[in-house]
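S.K.: below are the sequence and a predicted model; questions follow.
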Amino acid sequence: MTSRYYRLSDDVALAGRWELGKLGDERGEEVWPALLMRGVPAHVDGRIKVPVKIPGQPLDFSHAAFGIPVVHVRAASVFMELASNDVQFFPVDIEGQTEKYLVLNTTRVVNCIDDQASEEVRYWKPEDGRPEKTGQYRAVYGMRIDRAKAGDARVFRTWGWTVALIVSEEIKKALEHIGATGAKFKEV
């Protein structure tokens, strides 16, 4: 069992970095972001395209619009080596870029948010007028996870709050070892 877990996000504070836009398909239609944030295998026809919204330094790990992870093949190799059963990749053409990049889809969800240890959790209530969401997380601040419930997972989305992309200490260290740019880690 892994001793530590981290929320992996895009380090938006890096000076001179690029910013990616919305994912699109070969026909120019937007790729539905939720498709790639549910923590389940997805299907996308053809190659994905993404514009560079703000030009700058390309990164090994960054988010396209709506928090969709885009990784350089160097970073993708870490995920494939350490968590191949829990990830899926889609080729992506980035405007003006000759290097190979992939969209990272995490295909595992783990029910492990520790409500008591987290700073604050909020749930959808009947009076919120969204009956389909009642009882689900509405917000999670200062997330902490129950490591015992995470088990042997190395990369996953958290049940009920799939906006969080969580990686094990092994993946964090491997990304740091290759000098992956753009990755920001916060222990959960």
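M.R.: It's in.
S.K.: going forward, measure contacts between C-alpha atoms and count neighbours the same way
M.R.: Will do.
S.K.: which of the helices or strands spans residue 163?
M.R.: Assigned by DSSP states H and E, residue 163 belongs to strand 161-168.
S.K.: let's bring in a second model and compare:
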Amino acid sequence: MDEHGLKIDPWQFTEGRRLGPQGTIRFPVKPDGVELEFTQGAFSIPVVHSRVVQLFERMGIQDVQFIPAHVNGHSGPWFILNSLRVIHCIDEPRCREVQHFMPEDGQPEKVGQYRVVSGMRINPTKAGDAHIFRPWGWTMALIVSEDLKQALEREPITGTRFTEV
């Protein structure tokens, strides 16, 4: 929700584009649990503590936007990590399973788009020098470089979980 209690479009944080000022976005927490410095809210929205922001700044990573956020019941500061890159890199033959929307699925606007990506693998040459990005067509995933992964583990930043792709 925005600072006035109005719902916002959560998908805007998966599009790989810089967003204009939105004030402080508020996240309700239900049920309340252990505070983590990196977590994903609904719709795969990464919410991070300022320690994550500081790490990105020290590493000079610029392909992100940090949007101020308030997590109800938890002191911050908190931010939405908005990745500014979407890269066409899913290596379909190497994935465990890939399904595309078909005409018979009854959603003509999605025909040809990914319906299922299981056991995702990417073509690392297409990722190039990107430190963080979302894969085109399956933007609920957030991919980080080996350098960034190691830095997050060295800190250590709580809440991170990595799966090699």
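M.R.: It's in. Not measured: the values here are computed from a predicted model.
S.K.: TM value for the aligned chains?
M.R.: With the length set by TM-score structural alignment, normalised by the length of the second structure, the two chains reach a TM-score of 0.94; 165 aligned residues with a CA RMSD of 1.4 Å.
S.K.: what's the average distance of the strand holding residue 163 of the first structure to the second structure?
M.R.: By mean CA distance after the TM-score superposition for the first structure, the fitted strand 161-168 of the first structure averages 0.5 Å away from its aligned residues in the second structure.
S.K.: and the next helix or strand after that strand, which stretch of the second structure?
M.R.: Following strand 161-168 of the first structure in sequence order, the next helix or strand is helix 169-177 (DSSP H and E). Aligned using TM-score structural alignment, helix 169-177 of the first structure spans residues 146-154 in the second structure.
S.K.: cool, and stretch 50-58 of the first structure?
M.R.: Stretch 50-58 of the first structure maps onto residues 27-35 of the second structure, going by TM-score structural alignment.
S.K.: hey, which strand is longest across the second structure?
M.R.: strand 64-71 (DSSP state E).
S.K.: in the first structure, what residues pair with that strand?
M.R.: Going by TM-score structural alignment: strand 64-71 of the second structure matches residues 87-94.
S.K.: next: stretch 119-126 of the second structure.
M.R.: The aligned range for stretch 119-126 of the second structure is 142-149, by TM-score structural alignment.
S.K.: for the matching stretch, which positions count as buried?
M.R.: By neighbour count on 16 or more other CA atoms under 10 Å, the buried set for stretch 142-149 of the first structure is 143, 144, 145, 146, 147.
S.K.: distance between the ends of it?
M.R.: One end of stretch 142-149 of the first structure to the other measures 18 Å (CA to CA, to the nearest Å).
S.K.: circling back to that earlier point, widest-spaced pair of the buried residues of stretch 142-149 of the first structure?
M.R.: 143 and 147 (12.2 Å; CA to CA).
S.K.: how close does the residue of the first structure positioned farthest from its centre get to residue 99 of the first structure?
M.R.: In terms of distance from the mean C-alpha position of the first structure, residue 127 ranks first, at 30.9 Å (CA atoms, centre = their mean). Separation of residue 127 of the first structure from residue 99 of the first structure (CA to CA): 50 Å.
S.K.: isn't residue 46 of the first structure up against residue 27?
M.R.: No - using CA atoms under 8 Å, residue 46 of the first structure makes no contact with residue 27, being 9.3 Å away.
S.K.: mean deviation (superposed) between the lengthiest helix in the first structure and the second structure, please.
M.R.: Criterion DSSP state H: the longest helix present in the first structure is helix 73-83. When the second structure is overlaid, helix 73-83 of the first structure sits 2.5 Å from its aligned residues on average, using mean CA distance after the TM-score superposition for the first structure.
S.K.: which outside residues touch that helix?
M.R.: With CA atoms under 8 Å, 6 or more residues apart in numbering as the test, helix 73-83 of the first structure has contacts from 60-61, 87, 100-102, 104, 154-155, 170-171, 174-175, 178, 180.
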